[in-house]
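Q: Could you look at this predicted model? Sequence included:
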Amino acid sequence: MATPAIAQGTGGLNAQSTAAQTSDPVDQAVDSINDRLSTSWNDWAVTHGDVQSIANTLEGLDANQTRAVIDQLAADGTLDKVAQEFTDDKVLGLGGLTVAERSQFFNEMARKLDSGGLKTLSDAFAGTDANSGGYEDVVALGQAVATHASPHVQVEYVQEMASDMTDQPDYTTTHLGGSMSRTGDAEAAAVGEVLAGLQGSPSAAREAFGALSYEQMRAVMSASIDETVNYSSHAVSANLDGKVAGEILASASQINDPDVKARLFDASAQTLEHINEDFGFPVTALGKEESANAVANGLTQLLDTDTTGIMRELAYNQSTMDGTSFGQYAKHMLNNGQEDVLGEQMARLQMGNQLNENPITRFEDSVTLNSGAIRYENAGTLGYFVGGVYSAAESISSDVQQQQELTSKVLNSTLTVIGSVVPPAVNTGFGVAKDWAVYAIEAAIEDPGTTAAQQLERAAIPTNPNTDEMGVGTAAFSGFNDRISQVTRLD
């Protein structure tokens, strides 16, 4: 590639002097940038033309040259000064780059830099404002990485940024007549943009999500709703936007790792709980309902990809076995008339993701742990689901009849799904087990004397219609009840 021309600007009278002394494009670019940043008695300020020239110089290099220049500028602190000048808000021709100009610059850097260079650049812009951590520009660079970097670089960018995602979870700025508070770490928000942009790249998504700890996932999801609160002498208003949160969950739906999905489900459900909280009088919360639905719909999409696997991880992981995260999701679904979705999930827990498993043998399937103990995971997972749905119904209303109305809607959906399953012609055991599952659900719905909890528990156990006896063994039934008892009731 030909040596890039050093861009001209409206200042920096010494800009060409040092640069002309070398023909190496990297050294030439570094010298030109340093000259543009220098000031003297007859060249007393860095102008908008100077910073445009710096941007043009960097944008005119090839990828290897750009990386080398960024490394050299970072080594002696010059990159920090570049970032400060780029974000300078002075007027009269002395200001930094406009938002649009910085966006163009970030896009070019995302195309050319590797993950280490992008992290270095992000750190430089983070240092331009200690209060916010350079929020706007760090996130803008993340958006550029999401749209212009390769999947390989995107994954490594997430890995590079992960350690900085929990150190500045919020900030407040003041302005004439009031102030604004934002919830969310800048690096976490930037990583969220990249994760959301990995739709269509399942392999990269698997690596990127797998690189994050539980705490880091929580930071990403908290930042992904872009929550701000504006205070003035006249009003207090909150603004939320769950678009990125929903896209993150859609991206995670591609991966084939139920444990990672379960951890993300937990982090996202806590964000959903926060959105659904009462912001209190006199706060006006804009985008609250839309954001809650974006997260809830994303959680449904995630669960639908592997209901049995994700729910099993939620039921048996120490951090989620109390059921509060699933309970918050179930509560939102019940509150928003989506009982049918919960019913479909229950059907999959009874008959497998493809609705092609014998509900009795599936309930009684067991695994042997390393300790030699026997665990009835399918039964326990179903119990976890039942406990979570009941906890959600109970938190919505203390009225027993209203609770039962909610759970009946869930079970009617389950009945529709299981009832529509056509057993294979050669497998009479499957057909009998399916009929017993249908009978149990119908009996639970039709019995006016049962509470919501009893109704759900009864419906989950295939029952012999001739004897009204459970169709499963006591050991598996004990595993089912054990998980129910572990579920914590929601407030």
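A: Noted; the coordinates are in hand.

Q: going forward, measure contacts and count neighbours with C-alpha atoms only.
A: Noted.

Q: Identify all contacting residues around stretch 298-313.
A: Residues from elsewhere that reach stretch 298-313, judged by Cα atoms under 8 Å, 6 or more residues apart in numbering: 245-247, 249-250, 252-253, 258-259, 261-262, 265, 268-269, 329, 341, 345, 348-349, 352-353, 377-378, 381, 385.

Q: Next: stretch 60-80.
A: For stretch 60-80, contacts defined as Cα under 8 Å, 6+ apart pick out 1, 3-5, 25-27, 29-30, 34, 58-59, 109, 111-114, 117, 120-121, 124-125, 127-128.

Q: what does stretch 251-262 give?
A: Contacts for stretch 251-262 (Cα under 8 Å, 6+ apart): 195-200, 202-203, 205-206, 209-210, 301-302, 305-306, 309-311, 313-314.

Q: Equivalent analysis for stretch 101-117, please.
A: Applying Cα under 8 Å, 6+ apart, the set of residues contacting stretch 101-117 is 55, 59, 62-64, 66-67, 70-71, 86, 118, 140-141, 144-145, 147-150, 153-154, 156-157, 160.

Q: Could you rerun that using 6 Å?
A: The contact list for stretch 101-117, computed with Cα atoms under 6 Å, 6 or more residues apart in numbering, reads 63, 67, 141, 144-145, 148-149, 153, 156-157.

Q: same question, stretch 195-212
A: 146, 151, 155, 247-248, 251, 254-255.

Q: How far off centre is it?
A: 11 Å (Cα atoms, centre = their mean, to the nearest Å).

Q: Can you give me the buried ones in that stretch?
A: Within stretch 195-212, the residues that count as buried by 16 or more other Cα atoms under 10 Å are 195-199, 202, 204-212.

Q: Tell me the buried residues within the contacts of stretch 101-117.
A: 63, 67, 141, 144-145, 148-149, 153, 156-157.

Q: Second structure follows, compare the two:
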Amino acid sequence: MVSAVDGASTRTAPPPPPAPPAPRTTVQLAQARLPSQVPTQPAQTPTGPSPEAQAARAKIDEHLDGTGFLNAQTHGDDQAIASTLASLSATDANAVVAGLQADGRLDDLASTITSSSVFTGNLSADERRQFITDVAGKLDGNNLAFLSRAFDTIGGDRGREGAGYVQELGQAVAAHASPQTKIDFVRALGPDTVNADGNTQFDNGLLSRTTHHGNPQAVAVGEVLSSMRGAQLETAFNTLDSGQQRAVFQAAIGETSSHFTGQGSPIQTPGYNTALFTELSQAFATMPSAHQKAQAFAVGAEVLRGERPPTTAVLTGQNASEPKRAMLEMANALGNIIDSDPSGIVNDLSQFRQPPAGSGDVATANGNALASYARTMLENDQGAKGRLGAQMARVAAGNVGQATPDAAFDHAVNGQYRTATGLGYFIGAASAAARSIDSDNAAQNQLIGNTLASGLTLLDKFGVASVAAAVAKDWVRTAQSSLAGAGGNHPTQALTDAALPTDAAGNDSSLSNSRSAFLSTLNFVSANARP
């Protein structure tokens, strides 16, 4: 195309008349072209959606209104909406979805995409999954959160259908979104995870009714968090406060309760699917910070503790075996976090009687979390007991490469006796757990002794450095001997005797500061932990 200026350059024109002197601006124009005198023009940025986004929005609105007979929505409408969004760039797709949300039409889109009319047809399961995959890969975290909330409205109040679509979107975000989008998605949905109105959904069968416990948005957040690793996961986890973190763990146990027609008792049959809980725990074990691992462990352990059947369960006819089965799965999952850094995590757990204001952390110094975990492990098979015993031994060995248990106990890092403190904390929690199982001291001594013996065989399987493994084994043998000779004495006394360094004559030779750190922590946890 030839511009007007190009076209003018091909013509011959008479010379212009001389310009009058007054309006001459030759000098001024030359000065105006100096860089220092050229006014800076603001960058021109587009405002509002692009023409492509506007056209797509108009098309989507047309199909949301229906193009069938009497404005009925057809399968073609559903496909057109899905394909229109899929064809857009990420920028335009975000603009369209944000506009739909602002105009109150995003719920309409969610309903259309998931509708199942026998008269007009609907997207197939594959078509719907493809739509969700497309948007998960191009929308930002805030718009994905808007869409997740829209899916949650499907099926009406407390209906189960919408929760399934929310989880499906969460899984797609986990699989296809960028790390930053995942972080933003988690942050945006954090407040929704503690919305009590969404904590139960009902699924009515022909002869039964099942209640699903757990917030759907918390499930979606859990799906995304479980797909992340390392520092990026830690960043996403830190966007949630402790209440929101607990809601995610709670939803991840997949708890249900069912009541069947004709069932004489009002007692419901419990069920659990702890797969997401396990995936979350495995992911949290990769976070770089021992403090964040400790917080994740504590929050998950509080959920574990809350599922323990009451002591009256058998008398009232409640099913106690299913919750106990789920609790073992949950404890084994949380064990992944402890295994990643036993000494660092347990020492951190001992620190927080009153978390810093505004930190969002949970108090962990009382030992409830570790005691709840320990009780579940002690109540189960030798594999569970052995894992707990190996973890205690690794705490006794510390993580600074000292050559003997005594040297590890007395070793200080920046003035803190971390091994002594952590060992006191672990012994206090394990002793409280054993006491909650059996009130007899001799039985408690035997239970903990057997646990340590089982752990001895597992230390080599953890890939622990040879020096640390040797120190851990040495401490276990000393503790076993002390417990075996304790008789009816309390296990904390026997384990204290094993923990404190001694001289050749068998007398306490520990440093006063390390001994104080150990005993104060042990006594506090032993008195306050509630498994």
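A: Done, it's in. As the structure is a prediction and not an experimental result, all values here were calculated from the model.

Q: follow-up on the earlier one: and the buried ones among the contacts of stretch 101-117 of structure 1 as a markdown table, adding secondary structure and distance to residue 422 of structure 1?
A: Listed next are these as a markdown table, based on DSSP: H, G, I helix; E, B strand; the rest coil; distance: Cα to Cα, whole Å:
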| residue | secondary structure | distance to residue 422 of structure 1 |
| --- | --- | --- |
| 63 | helix | 59 |
| 67 | helix | 61 |
| 141 | helix | 52 |
| 144 | helix | 50 |
| 145 | helix | 48 |
| 148 | helix | 48 |
| 149 | coil | 48 |
| 153 | helix | 47 |
| 156 | helix | 47 |
| 157 | helix | 48 |
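
Q: What's residue 519 of structure 2 aligned with over in structure 1?
A: Residue pairing (TM-score structural alignment): residue 519 of structure 2 is matched to residue 481 of structure 1.

Q: Spell out the secondary structure type for its match.
A: helix (DSSP: H, G, I helix; E, B strand; the rest coil).

Q: Run a quick neighbour tally on the residue nearest to it when sequence neighbours are not counted.
A: Leaving aside its sequence neighbours, residue 481 of structure 1 sits nearest to residue 383 (Cα to Cα, 6 or more residues apart in numbering; 6.2 Å). Counted with other Cα atoms under 10 Å, residues neighbouring residue 383 of structure 1 total 29.

Q: Residue 137 of structure 2 now?
A: Residue 137 of structure 2 has 18 nearby residues by other Cα under 10 Å.

Q: Give me the aligned partner of it over in structure 1.
A: Residue 137 of structure 2 maps onto residue 111 in structure 1, by TM-score structural alignment.

Q: And residue 390 of structure 1, what's its match in structure 2?
A: Aligned partner of residue 390 of structure 1 by TM-score structural alignment: residue 431.

Q: now do residue 317 of structure 1
A: Checking TM-score structural alignment: residue 317 of structure 1 goes with residue 352.

Q: Helix, strand or coil: sort out its match for me.
A: Recorded secondary structure, residue 352 of structure 2: coil (three-state DSSP).

Q: shouldn't it be in contact with residue 367?
A: No - here residue 352 of structure 2 lies out of contact with residue 367, judged by Cα atoms under 6 Å, at a distance of 10.0 Å.

Q: more crowded one of those two?
A: Between residue 352 of structure 2 and residue 367, counting by other Cα under 10 Å, residue 367 is the more crowded of the two (30 against 14).

Q: picking that back up, by neighbours, which of the contacts of stretch 195-212 of structure 1 wins?
A: Of these, with other Cα under 10 Å as the count, residue 248 tops at 29 neighbours.

Q: So that residue: helix, strand or coil?
A: Going by three-state DSSP: residue 248 of structure 1 is helix.

Q: Grab the nearest non-local neighbour of it.
A: residue 196 (4.1 Å).

Q: Would you mind measuring from the residue mapped onto that neighbour from structure 2 to residue 529 of structure 2?
A: Under the alignment by TM-score structural alignment, residue 196 of structure 1 pairs with residue 226 in structure 2. Applying Cα to Cα, to the nearest Å, the value for residue 226 of structure 2 to residue 529 of structure 2 is 29 Å.

Q: swap in residue 501 of structure 2?
A: Taken as Cα to Cα, the span from residue 501 of structure 2 to residue 529 of structure 2 is 26 Å.

Q: Which members of the buried residues of stretch 195-212 of structure 1 occur in helices, if any?
A: 195-196, 202, 204-210 (DSSP state H).

Q: As CSV, the residues you listed with distance to residue 287 of structure 1 would be great.
A: Formatted as CSV, these follow (distance: Cα to Cα, whole Å):
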residue, distance to residue 287 of structure 1
195, 22
196, 19
202, 30
204, 31
205, 28
206, 30
207, 32
208, 28
209, 27
210, 30
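
Q: Which single one of these is nearest to residue 397 of structure 1?
A: Residue 397 of structure 1 has its nearest neighbour among these in residue 196, at 35.8 Å by Cα to Cα.

Q: Please tell me how far the closest one sits from residue 332 of structure 1.
A: Applying Cα to Cα to residue 196 of structure 1 and residue 332 of structure 1 gives a distance of 23 Å.

Q: Ok, residue 39 of structure 1 next?
A: Counting by Cα to Cα - residue 39 of structure 1 and residue 332 of structure 1 are separated by 59 Å.

Q: what about the two, which has more around it?
A: residue 332 (22 against 16).

Q: Map the more buried one onto structure 2.
A: By TM-score structural alignment, residue 332 of structure 1 lines up with residue 376.

Q: Beyond the helix or strand that match falls within, next helix or strand please.
A: Assigned by DSSP states H and E, residue 376 of structure 2 belongs to helix 368-378. Using DSSP H and E, the helix or strand that follows helix 368-378 of structure 2 towards the C-terminus is helix 382-397.

Q: For that next one, which helices and strands make contact with it?
A: helix 368-378, helix 441-456, helix 466-484 (3 or more Cα pairs under 6 Å, 6 or more residues apart in numbering; DSSP states H and E).
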